[in-house]
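Novice: Predicted model and sequence below, questions to follow.
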Amino acid sequence: MIGRSNLQEPVMPRYVAFLRGVSPMNAKMPEVKKAFEKAGFTNVKTLLSSGNVVFDSPSKSETALARKAEKAMQEHLDRSFLTIVRSTKALSELIDADPYSEFRLPAKSKHVVTFLREVPTAKLSLPIKLNEARILAVRGQEVLVSYVPQPGSPEFMRLIEKTFGTEITTRTLETVKKCAAA
């Protein structure tokens, strides 16, 4: 008699694609989800209608996964969004490190993480400030930013883009937590 194997199916790595510039006005999340599924990603889920796509894929470089997602959106949506991919494992490690705890920040400050395509090569003197916005730290391809919201003023985005360019995308720490847990 042949016994059943105790071997379990390997768990496929889980990733999050952060799409730059997505809103409900320029992309419908069910269509984005279908584009990712047609690209061969599995267990696809979109979060918050702002360009967060969680999916499973065999291990590949995050850059290769981003390019595959961009190509799929171009083919199936007739447009593409700059895509930055991180593993849910890496996001969980970032969150577990409680990265903002080492900084003395105003009680009303918002915490955001900016995701970069590449590790920055320029040496930065941190923190970099613009009024109530601060670039606090660069950890590899992630930038920790805090800001105190001001009426009608996205100062923190101007500061980030001036410092790192536009091949980036930014999410609140709360959104990053939701994506890591999805």
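Specialist: Alright, I've got the coordinates.
Novice: Going by C-alpha atoms from here, please, whenever you check contacts or count neighbours.
Specialist: Fine.
Novice: quick check: longest helix of the protein.
Specialist: helix 62-77 (DSSP state H).
Novice: how far out from the middle of the chain is that helix?
Specialist: Centroid separation between helix 62-77 and its chain, computed with CA atoms, centre = their mean, to the nearest Å, is 15 Å.
Novice: Which other helices and strands does the helix or strand just after it contact?
Specialist: Using DSSP states H and E, the helix or strand that directly follows helix 62-77 along the chain is strand 83-87. Contact here means 3 or more CA pairs under 8 Å, 6 or more residues apart in numbering; DSSP states H and E; on that basis strand 83-87 packs against strand 14-19, helix 62-77.
Novice: and Leu136, which of those is closest to it?
Specialist: Of all these, it is strand 14-19 that lies closest to Leu136, at 21.2 Å by CA to CA.
Novice: before we move on, the earlier item: now do the longest helix of the chain and strand 83-87, the angle between them.
Specialist: 130 degrees (axes from the mean of the first three to the mean of the last three CA atoms, to 10 degrees).
Novice: residues of helix 62-77 that come out buried?
Specialist: For helix 62-77, the neighbour count (16 or more other CA atoms under 10 Å) marks Glu62, Leu65, Ala66, Lys68, Ala69, Glu70, Lys71, Ala72, Met73, His76 as buried.
Novice: What is the helix or strand hosting Leu144 packed up against?
Specialist: Using DSSP H and E, Leu144 maps to strand 142-147. If you count contacts as 3+ CA pairs under 8 Å, 6+ apart, strand 142-147 packs onto strand 110-116, strand 133-139, helix 155-164.
Novice: hmm, who's touching the helix or strand following the first one?
Specialist: This means strand 110-116. Sequence order places strand 128-130 as the next helix or strand after strand 110-116, per DSSP H and E. Strand 128-130 has contacts (CA atoms under 8 Å, 6 or more residues apart in numbering) with Arg134, Ile135, Leu136, Glu155, Phe156, Leu159.
Novice: what about versus this one:
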Amino acid sequence: MDYIALLRGINVGTSVKINMKELKTLFEQCGFSNVSTYINSGNVIFKSHDKKNSITENIEKALHITTGNEVKVLVKTKSEMVKIANSIPGDWRNNDNQKTDVAYLFESIDTENIINELPIKKEYIHLIYVKGALIWNVRREDYNKSRLNKIISHKVYKDMTIRNVNTARYLATC
């Protein structure tokens, strides 16, 4: 089966640093096939016959041994990624006028009620919940008013991993 692993907090700011070539090798050593990485933010595409739970445990353990850090990993099937990407309206983009991101949700917060828990001002932001993700779009001029930047200090932030709309769309097509 085709899978995509989304590693949380890799190569962002002062987070865990890992080379993508080394990450590819680590996945191959875990027994996965057709491994490739996409950009430098911890996106790994691969094949496996194992179940998602055991895949996740295997990757997290290998990352801990390799980096010495706890790295949360969210594993999605290709079909899950396609469903999420297909839920993004075609005119939602990242450009000078708007910002669109996909917050992939870990199981602990994967519920439509997550929208009500976020410290945002909904009148300035468009939100779509689809199983496994929360998609948002905000006009650049309204970004600060939306309070979207407050998410990083909220308790649910540790249970999501965010990718921009271009990455989300790409991962659904690879």
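Specialist: Done, it's in. None of the values given here were measured: they were computed from a predicted structure.
Novice: circling back: would TSV of the helices and strands packed on strand 83-87 of structure 1 with distance to Pro99 of structure 1 be doable?
Specialist: Formatted as TSV, these follow (distance: least, CA to CA, whole Å):
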stretch	distance to Pro99 of structure 1
strand 14-19	20
helix 62-77	22
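Novice: you'd agree Pro127 of structure 1 is up against Arg134?
Specialist: Yes. Counting by CA atoms under 8 Å, Arg134 is a contact partner of Pro127 of structure 1 at 6.2 Å.
Novice: which one of these two has more residues nearby?
Specialist: Neighbour totals were compared for Pro127 of structure 1 and Arg134, and Arg134 leads with 23 against 13 (other CA atoms under 10 Å).
Novice: Looking at the alignment, what corresponds to that one in structure 2?
Specialist: Using TM-score structural alignment as the criterion, the counterpart of Arg134 of structure 1 in structure 2 is Ile125.
Novice: Contacts only, for its match.
Specialist: Ile125 of structure 2 touches Trp136, Asn137, Val138, Arg139, Asp142, Ser146, counting by CA under 8 Å, 6+ apart.
Novice: same thing but 6 Å
Specialist: By CA atoms under 6 Å, 6 or more residues apart in numbering, the residues touching Ile125 of structure 2 are Asn137, Val138.
Novice: and if you look at Thr46 of structure 1?
Specialist: Thr46 of structure 1 neighbours (CA under 6 Å, 6+ apart): Asn52, Val53.
Novice: got it, and Leu19 of structure 1?
Specialist: Gly51, Phe81, Leu82, Thr83.
Novice: Would you confirm that the third one contacts Val22?
Specialist: No. Counting by CA atoms under 6 Å, Leu82 of structure 1 sits too far from Val22 to count as a contact (9.5 Å).
Novice: what's the overlap in contacts for the two?
Specialist: Common neighbours of Leu82 of structure 1 and Val22 (CA under 6 Å, 6+ apart) do not exist.
Novice: Now do the same for Pro58 of structure 1: its match in structure 2.
Specialist: Matched to structure 2 by TM-score structural alignment, Pro58 of structure 1 sits across from His49.
Novice: neighbours around the closest residue to that match other than its chain neighbours, how many?
Specialist: The shortest distance from His49 of structure 2 to any non-neighbouring residue, by CA to CA, 6 or more residues apart in numbering, is to Met1 (6.0 Å). By other CA under 10 Å, the residues close to Met1 of structure 2 number 11.
Novice: can you check Lys76 of structure 2 too?
Specialist: 19.
Novice: do Lys108 of structure 1 as well
Specialist: 10.
Novice: One more: Ile160 of structure 1?
Specialist: 22.
Novice: how much space between the nearest residue to it once chain neighbours are set aside and Tyr147 of structure 1?
Specialist: If the residues on either side of it in the chain are set aside, Ile160 of structure 1 comes closest to Ile135, at 7.4 Å by CA to CA, 6+ apart. Remark: distance between Ile135 of structure 1 and Tyr147 of structure 1 (CA to CA, to the nearest Å) = 9 Å.
Novice: And Ile95 of structure 1, by the same measure?
Specialist: Taking CA to CA, one finds Ile95 of structure 1 at 18 Å from Tyr147 of structure 1.
Novice: Kindly report the same for Leu126 of structure 1.
Specialist: 15 Å.
Novice: okay, those two: which has more neighbours?
Specialist: Tyr147 (23 against 11).
Novice: Which residues lie in contact with the more buried one in this structure?
Specialist: Taking CA under 6 Å, 6+ apart, one finds Ser109, Lys110, Glu132, Ala133 in contact with Tyr147 of structure 1.
Novice: List the contacts of the equivalent of the second one over in structure 2.
Specialist: Residue mapping for Lys110 of structure 1 onto structure 2 gives Lys99, with TM-score structural alignment as the criterion. With CA under 6 Å, 6+ apart as the criterion, the residues that contact Lys99 of structure 2 are Asn137, Val138.
Novice: Many thanks, I have nothing further to ask.
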